[in-house]
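>>> The sequence and its predicted three-dimensional model are supplied below.
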Amino acid sequence: MDTSDLRMPVRLLAASIACALTHTSHAGVYVQCPGDINGDAVIDNPDPNHPRAVCKHLAAGDGFIRMGDDIEKLQYIFGFSDVTGVPSDQVIDTGLLAANFPAPTISLREGDEFYLTLTNVALAIRPDLFDPHSVHFHGFPNAASVFDGVPEGSIAVNQGESLTYYYNIVEPGTFIYHCHVEAAEHMQMGMLGNLYVHPSQDGTSKTYDGKTYTKFVYNDGDGSTGYDVEFPLQLGSFDPVFHDLHLQIQPLPFANMKDTYPMINGRGYPDTVNPAQLPTPIDPETGESANNGNQSQKVSSLVTASAGQRILLRISNLNVTNFYTVAALGLPMTVVGTGAHILRGPTGKTLYYDTSSITLGGGEAVDVLIDTRGIAPGTYFLYTTNLNYLSNNTEDYGGMMTEIVIN
């Protein structure tokens, strides 16, 4: 089936939505952010009543990414894009065909008040769908149910509308976020992102094992979770048949999902080690950008450090089909946290453990420290030991693998 005629011109879709908003009193782009005077989610005059306010604006829409085996092989996705700083009257146009995979990284600090506005800009490629979207802050300990993102107990955002989520950030750790509307579909389609919270202990100096740190994974009290550099690594994969059938407006094979494009941060090796944003995907039929010029794969998985530094890997799995095991060949791995909690018992006993591999199911996250003291400089591989996932679909020597470069 030729789907090229299904792609409504972006400007036409934006004009249609803008017209609809003009005649619908309850719909429209609306940002709530203390100290923001012009509705772009940027704090202009800090509000003394909210000194730790942090604001961000995400657009939910669709787009394309390219795959590691063939730059002409595109996958249709749903996703989020960062429209923070964009005037409210330009958000719909800016957010169309701008979906990122993974979603924009969110980094916070314990004690922040986080105002996250979500605007549903509609699906430019599937205008026949009217899917609402939400943000589920996965593992967040005190989310009000109305802001939890699960449709049965909270608000979902319809097309052309906005909702500002409010979170009082009280615990550090590695979290994740995703859309929870029709979760199996929307997560398979790419609405997944990295999210982590730095502890209030950051900025203090603590010496552990002969080295002084100022950055920590948790409020450990003794510096044992100190690190020098950090990298979020989101494990995931796509079923190309599912994505192709979605684009072709055909019944979706939920019961037969078989992911054959394994990825880290939305890329398969060797694209994982490209430190730059990948170029905008090109439609092989037209030779033009499939994303209206927008880049969709912005997060590199290349890990770099200087010899002697301690590396923090925030590893998560938001896949809806598979468990994955990853190993760092030749490097010592110490797990200090799981599920956004420090590994300590109820009496304070430290339960960190050394390992050669990490296994994660969907919705799990771990905090892994790699101490490079005494490690020879060079290039090491972080890869899945599920060897069938070291491939980009049918092409071997790719997939869920990246490099750790110690200079």
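Looks like it came in fine.
>>> From here on, just use CA atoms for contacts and neighbour counts.
Noted.
>>> Not including adjacent chain positions, what is the nearest residue to Phe140?
Leaving aside its chain neighbours, Phe140 sits nearest to Phe175 (7.4 Å; criterion: CA to CA, 6 or more residues apart in numbering).
>>> residues near that neighbour, how many?
27 (other CA atoms under 10 Å).
>>> correct me, but it touches Ala340?
Yes - counting by CA atoms under 8 Å, Phe175 does reach Ala340; the two are 6.1 Å apart.
>>> hey, what's in contact with both of the two?
139, 365 (CA atoms under 8 Å, 6 or more residues apart in numbering).
>>> Hmm, Leu302 and Ile404 touching each other?
Yes - here Ile404 reaches Leu302: they are 6.5 Å apart, a contact under CA under 8 Å.
>>> What helices and strands are in contact with the host helix or strand of Tyr167?
If you go by DSSP states H and E, Tyr167 is part of strand 162-168. Secondary-structure packing of strand 162-168 (3 or more CA pairs under 8 Å, 6 or more residues apart in numbering; DSSP states H and E): strand 113-120.
>>> and the direction of the strand it packs on versus that of strand 162-168, what angle?
160 degrees (axes from the mean of the first three to the mean of the last three CA atoms, to 10 degrees).
>>> picking that back up, quick one: distance of the strand or helix carrying the residue nearest to Phe140 to the chain centre.
Taking DSSP H and E as the definition, one finds Phe175 inside strand 173-178. Here strand 173-178 is found 8 Å from its chain centre; the criterion is CA atoms, centre = their mean, to the nearest Å.
>>> Can you tell me the SS state at Ala376?
Here Ala376 is coil, with the state taken from DSSP: H, G, I helix; E, B strand; the rest coil.
>>> If you could redo that for His243, that was the one I meant.
Following three-state DSSP, the label given to His243 is helix.
>>> and it, what is it in contact with?
The contact partners of His243, taken as CA under 8 Å, 6+ apart, are 75-77, 189.
>>> what's the neighbour count on His133?
By the criterion of other CA under 10 Å, His133 has 32 neighbours.
>>> Second structure for comparison follows:
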Amino acid sequence: MVSYPQLLMEDQIGAPGSGISRRDFVKASGLGGTVALAGCTAPGEVPTEESVDTSTTPAESDSDLPTTSPPEIVNVDEQGGEVTLSSVPAKHEAHPGGSMGGPVELPKVWAFKADDGEPSVPGPILRTTEGEDMEVTFDNTDGMRPHTVHFHAVQKQWEDDGVPTTTGIRIDPGQKHTYTIPANVTGTHLYHCHYQTHRHIDMGMYGIFRVDPKGYEPADKEYFMTLKEWDSRLNRQMAGMDASYDPRNRRPDTFTVNGKSAPRTLHPEDGSPIIVEQGDTVRIHMCNNGYMDHPMHIHNHRFQVTHKDGGKIPEAARHDQDITSIPPAGRHTIEFEADADPGIYLAHCHKVSHAMNGTAYPGGMITGVVYKEAMDTDIFKQLMDYAGYEA
């Protein structure tokens, strides 16, 4: 069994991964007080992917849709190699506050959830170990639309590829289906719905799964970072609002890291700050679940890209850099030492239009490297105000 720390969401501060405890955060920040918690189609019947029905149903139009939560890390090994996913109509607040061009909201998403967990965008991070099999059941019993689940990188049986037009398997409303996903390619990979892919990913049906190599040694701090751009016309159209979306004329207007737009990305519970201490070795698994390249730049640090798309880069081929461009569906793992003057440093997409909320700059695809030593400062408290953090 891998010995990396399994952090429960209720105990974790920072991006998904090895953050610090809520108690340590409050102590370090000097904020004090009590933290305010914010079946399938028969194989012989090859299904088609007709023009999507963009109408909403009364249930989907319900104004009482749940609000998404931050993605949780699910250790599938500890669950006997089994996990059940489902999709839940929800509303998604990328930045609910009024600062920096907010609020930024997607009024309708189709959020993955694992087992009895909370729906999230991106979906839960599924973590397993090399040599194991994951039995992933997609339960569409209470669903309203067909879906599938496709896993990148790993080699699996034809019927488990998750593409309805080539496998003959589509999970219709009222049905469920189990995929066998072997953990035979180590690294950080993606999963997503592969039915009407161009719409279902943009409705939030995407996530990360991680295959740790045997004997995996975690860094001092390890985080997952999922990048995504959105054309909110689709989400507004599916919410029954006056909007019209054309996938051939896609115009992204919302840019997120782990589902949030700056400054909400710096929120210690709802966002994804990279919290470090002086001298830490930091490992970040960056994944691009969007359809555009995102050149990610970290201020005041030099890093090395150690893995791309699950493949290890030989040490002789690595070099120090401060920006790496991640293509659609690409995954880059970077490592660096937290050796800068302890402070707060941006990590952001260097396409400036992606670092905006509407016409407001800064915003969008920005998060930050936050040194624990810098939390008890006035500028950090100001950033927490922008992010909407109450303590």
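Everything's here; your move. Just so you know, these numbers come straight off a predicted model, no measurement behind them.
>>> returning to that earlier point: counting neighbours, which of the contacts of His243 of structure 1 comes out on top?
Neighbour counts for the contacts of His243 of structure 1 peak at Ile77, which has 29 neighbours (criterion: other CA under 10 Å).
>>> ok, now which ones touch it?
62-65, 99, 189-190, 243.
>>> Mark which of those residues are buried, thanks.
62-65, 99, 189-190, 243 (16 or more other CA atoms under 10 Å).
>>> And the furthest pair within these?
Using CA to CA, the two most remote members of the buried ones among the contacts of Ile77 of structure 1 are Ala99 and His243, lying 14.6 Å apart.
>>> What does Leu382 of structure 1 correspond to in structure 2?
The alignment partner of Leu382 of structure 1 in structure 2, by TM-score structural alignment, is Ala347.
>>> any idea how far that match lies from Leu383 of structure 2?
Distance, Ala347 of structure 2 to Leu383 of structure 2, by CA to CA, to the nearest Å: 15 Å.
>>> One more: Gly80 of structure 2?
Note on Gly80 of structure 2: its distance to Leu383 of structure 2, by CA to CA, is 42 Å.
>>> Ok, Asp246 of structure 2 next?
Noted for Asp246 of structure 2: a distance of 37 Å to Leu383 of structure 2, by CA to CA.
>>> When those two are compared, which one has more neighbours?
Neighbours were counted for Asp246 of structure 2 and for Leu383 using other CA under 10 Å; Leu383 has more, 16 against 11.
>>> which position in structure 1 aligns with that one?
Counting by TM-score structural alignment, Leu383 of structure 2 lines up with no residue in structure 1.
>>> With Leu302 of structure 1 as the reference, measure out to Pro270 of structure 1.
Counting by CA to CA, the gap from Pro270 of structure 1 to Leu302 of structure 1 is 10 Å.
>>> what about the alignment partner in structure 1 of Ile313 of structure 2, neighbour count?
Structural alignment (TM-score structural alignment) places Ile313 of structure 2 against Leu343 in structure 1. Leu343 of structure 1: 20 surrounding residues under other CA under 10 Å.
>>> I figured Leu343 of structure 1 was touching Thr350, is that so?
Yes - counting by CA under 8 Å, Leu343 of structure 1 touches Thr350, with 6.4 Å between them.
>>> Was I right to think Met225 of structure 2 contacts Thr256?
No - using CA under 8 Å, Met225 of structure 2 is not in contact with Thr256; the gap is 10.0 Å.
>>> Tell me which of the two has more neighbours.
Ranked by neighbour count (other CA under 10 Å), Met225 of structure 2 and Thr256 place Thr256 first, with 28 against 25.
>>> Hmm, Glu229 and that one touching each other?
Yes - counting by CA under 8 Å, Thr256 of structure 2 touches Glu229, with 6.3 Å between them.
>>> residue ranges for the helices of the stretch 1-150 of structure 2, please.
Counting by DSSP state H, counting those that start in this stretch, the stretch 1-150 of structure 2 has helices at residues 22-29.
>>> all strands for it, in order.
With DSSP state E, counting those that start in this stretch as the criterion, the stretch 1-150 of structure 2 has strands at 12-13, 20-21, 73-75, 82-95, 104-114, 125-129, 133-139, 150-151.
>>> now those strands as JSON lines including distance to Pro362 of structure 2?
Shown next, in JSON lines, are the strands of the stretch 1-150 of structure 2 (distance: least, CA to CA, whole Å):
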{"stretch": "strand 12-13", "distance to Pro362 of structure 2": "23"}
{"stretch": "strand 20-21", "distance to Pro362 of structure 2": "26"}
{"stretch": "strand 73-75", "distance to Pro362 of structure 2": "29"}
{"stretch": "strand 82-95", "distance to Pro362 of structure 2": "13"}
{"stretch": "strand 104-114", "distance to Pro362 of structure 2": "13"}
{"stretch": "strand 125-129", "distance to Pro362 of structure 2": "28"}
{"stretch": "strand 133-139", "distance to Pro362 of structure 2": "38"}
{"stretch": "strand 150-151", "distance to Pro362 of structure 2": "34"}
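>>> Pull up the gap between the equivalent of Cys179 of structure 1 over in structure 2 and Gly162 of structure 2, please.
Aligned counterpart of Cys179 of structure 1 in structure 2: Cys193 (TM-score structural alignment). Using CA to CA, Cys193 of structure 2 is found at 8 Å from Gly162 of structure 2.
>>> Next, show the common contact partners of those two.
With CA under 8 Å, 6+ apart as the test, Cys193 of structure 2 and Gly162 both reach 148-150.
>>> what helix or strand is Thr165 of structure 2 on?
Assigned by DSSP H and E, Thr165 of structure 2 falls within helix 164-167.
>>> can you pull the buried residues of that helix?
Quick answer for helix 164-167 of structure 2 (16+ other CA under 10 Å): 164, 167.
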